[in-house]
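Q: the following block contains a protein sequence and its predicted model.
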Amino acid sequence: MNSETGKTALITGASSGIGQELAKLFAQDGYNLVLVGRSDEKLDRLGEVFKSNYGTDQVTVITKDLSQEDAAQDVYNQVKAKGITVNVLVNDAGVGLYGLFATDTDWEREKSMIHLNVLSLTQMTKLFLYDMLARNEGKILNLASLLSITPSPLMAVYAGTKAYVYNFTQSLVNELKDTNVSITALLPNATDTDFFNKANAENTKITDELQDPVMVAKAGYDALMAGKPKVVPGGLKNKSYEVMAYVAPQEALAALMRDKMSQKPEPEEKEPTISLAWGIGFGIAVIAGIALTIGYKNASPYDKVRYKYKAKSAGDALSNTLSSVFDKVAHSVVDAYQTTKGKAEKFAHKEEEMLEEATA
């Protein structure tokens, strides 16, 4: 890693999970740290580990519950009072809540979640970004989620907050394009942290396929340092989910996510496997891609530019292995989505030609 001795990174949610792994990466790179969280004891211990293992010069701990009103402003004021210049801001702190929105979840917890995931993140970004622009130097990493680009029944409000984070971040990417300040969105899949326990979702199917927070943090760190607008950790599988989120019907995505977020069945029950469900989703993505190509041929010059961009994005993320997946699940997809059946059959023989034209 590069040595960044003298620079300071502020990380919220640093006491565990992805935030802790990110803090470790900054410490290894020679950054001074400002660690923000609700447990000063955990953060103090973490700071001592970083000083001992990586020779971190300064570790400042700020104990603050960012779900409270004006908490972000107080953090900023404390940093300024200590004369600390924040070169990198990491907005990692966030929580989730599981259950049916209308009947299961508690409004007070949802209100607190919205404040933490949205309001405090936005205010932290605004306060520190202003100073970064004044120096024309700085980086920001916002923790979004793969759920930020897809419906998520049973975690509807959480997914909504992450959709905000992603859209907000990508809007700022454009606003900052002519400066030396960059902002990056991290879109991980379900990760092996304490998130699901705190969200009351510890027995959901998705917890059987959790990803390593070390891998997620490293992908986010590398993207941040490279000034990339976003990163989806986890290789082809998760990037395929991303492409599917852009091209598959929203109703299908919601149904698949409802299944992944449902409670695990009793041992004697038999249900379709998660891999089959996502395989069907990949098939939908391929069919939808064909439909996009058809639309391209009949589109205006302006819309053709948009279609080419979508096709290129899909090509960057999908590999040829999706073809074999499509072969296995195509019949199930066609049965479930009659609206795409005619188009798929009529233009199947032209698929290769059209895709080559769309991506040219």
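A: Done, it's in.
Q: from here on, contacts and neighbour counts on C-alpha atoms
A: Noted.
Q: which residues touch the closest residue to Asp327 other than its chain neighbours?
A: Nearest non-adjacent residue to Asp327, counting by CA to CA, 6 or more residues apart in numbering: Gly283, 8.0 Å away. Neighbouring residues of Gly283 by CA atoms under 8 Å, 6 or more residues apart in numbering: Leu322, Val325, Phe326, Asp327, Val329, Ala330, Val333.
Q: try this one side by side with the last:
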Amino acid sequence: MVRPLALVTGATSGLGAEFAQQLGRAQHDLVLVARDAQRLEAKAVRLRNDFGIDVQVLPADLVTDDGVASVAARLVDPAVPVSVLVNNAGFSLVKAFEKNSVQEEAAHLRILVQTPLELSHAALPGMLKRGCGRIINVSSVSAFIPRGSYGAAKAWGVSFSRFANLRYGPGGVKVTAVCPGFVHTEFHERMGANMGAVKPWMWLNAEQVVREGLADNAAGKAVSIPSRRYRVLMAASRLVPDRLSAAAGNRGR
């Protein structure tokens, strides 16, 4: 039996690694994308051994045109079609917008908006032709509050996913923005953020975020906010002034 194939970007750590883990457990073959070839292969070996699946590695820097083009080329290959695309790769900038260089902000916007746009555009025609497919865009609850260029970029992912799920869902392609709050991963450590102000109850585990995100995508939901606590918080955020919701979102800078 031919197994479905999932391509996951930012697959060596954090939510990307957990998406690969859970999709592998569900007997998807995998294409793992990240910059570090050594870490990719180490992850691939573990997944092959644990689940008996085929795992390919595709080292690529998704801030560069060449890196994105190499992944897009894999997505359009009809010989081994990709059934699930997880746009997870990304980073945040710890400093305020005006203190970053325009080059830093452009790279930030590139990986959070332009890269998932290009990869989704590459994947969609084949999925629509086959009449099935799944695209998951890893966003953030920052998309719903005023939180600098990171929140603005993540808001694009939510808006795009809502549009794409509505337009392409009837053709068999489910598109979901997964919007977690604070998650125990390497993400904040890599950006150099001080997380001391974040209350313990605000933290989520990657396993829960991915499990709920995959379930919501399978159910055809355009937006997934993992955990009841964050769904309540996001509903409440619509009722409070922007300055209050922004203050809560800026913890961890």
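A: Okay, I see it. Here the structure is a predicted model, which means the values were calculated and not measured.
Q: what's around Pro200 of structure 2, how many residues?
A: 9 (other CA atoms under 10 Å).
Q: how much space between it and Ser159 of structure 2?
A: Noted for Pro200 of structure 2: a distance of 30 Å to Ser159 of structure 2, by CA to CA, to the nearest Å.
Q: what does Tyr166 of structure 1 align to in structure 2?
A: In structure 2, the residue paired with Tyr166 of structure 1 according to TM-score structural alignment is Val158.
Q: tell me the helix or strand right after the helix or strand containing its match.
A: Taking DSSP states H and E as the criterion, Val158 of structure 2 maps to helix 148-168. Where DSSP H and E defines the elements, the next helix or strand beyond helix 148-168 of structure 2 is strand 173-178.
Q: average gap between the next helix or strand along the chain from that next one and structure 1?
A: Remark: after strand 173-178 of structure 2, the chain's next helix or strand is strand 182-183, criterion DSSP H and E. Following superposition, strand 182-183 of structure 2 is found to deviate from structure 1 by 0.8 Å on average (mean CA distance after the TM-score superposition for structure 1).
Q: just to revisit the earlier point, am I right that the residue nearest to Asp327 of structure 1 is in a strand?
A: No: counting by DSSP: H, G, I helix; E, B strand; the rest coil, Gly283 of structure 1 is located in no strand; its state is helix.
Q: and it, what's its match in structure 2?
A: When structure 2 is aligned by TM-score structural alignment, Gly283 of structure 1 is left unaligned.
Q: before we move on, what about the one 10 residues further on?
A: Aligned against structure 2 by TM-score structural alignment, Thr293 of structure 1 finds no counterpart at all.
Q: surely Val63 of structure 2 is in a strand?
A: No: using three-state DSSP, the assignment for Val63 of structure 2 is coil, not a strand.
Q: gap between the nearest residue to the match of Tyr166 of structure 1 once chain neighbours are set aside and Asn205 of structure 2?
A: For Val158 of structure 2, ignoring the flanking residues on the chain, the nearest one in space by CA to CA, 6+ apart is Ala177 at 5.4 Å. Going from Ala177 of structure 2 to Asn205 of structure 2 by CA to CA gives 18 Å.
Q: between those two, which is the more surrounded one?
A: Between Ala177 of structure 2 and Asn205, counted using other CA under 10 Å, the more crowded position is Ala177 (31 against 14).
Q: got the contact list for that one?
A: Contacts of Ala177 of structure 2 (CA under 8 Å, 6+ apart): Ile136, Asn137, Val138, Ser139, Gly157, Val158, Ser161, Arg162, Ala222, Val223, Ser224.
Q: farthest pair in those?
A: Val138 and Arg162 (13.1 Å; CA to CA).
Q: what about those two, which has more around it?
A: Neighbour totals were compared for Val138 of structure 2 and Arg162, and Val138 leads with 25 against 17 (other CA under 10 Å).
Q: translate the more buried one into the numbering of structure 1.
A: Using TM-score structural alignment, Val138 of structure 2 pairs with Leu143 in structure 1.
Q: list the contacts of its match.
A: Leu143 of structure 1 touches Val90, Asn91, Asp92, Ala93, Val165, Ala185, Leu186, Leu187, counting by CA under 8 Å, 6+ apart.
Q: try it again with 10 Å
A: 18-19, 90-94, 117, 121, 162, 165-166, 169, 184-188, 220, 230 (CA atoms under 10 Å, 6 or more residues apart in numbering).
Q: same deal with Phe26 of structure 1?
A: Taking CA under 10 Å, 6+ apart as the test, what Phe26 of structure 1 contacts is 1-4, 7-11, 20, 32-33, 50, 54, 56, 88, 221.
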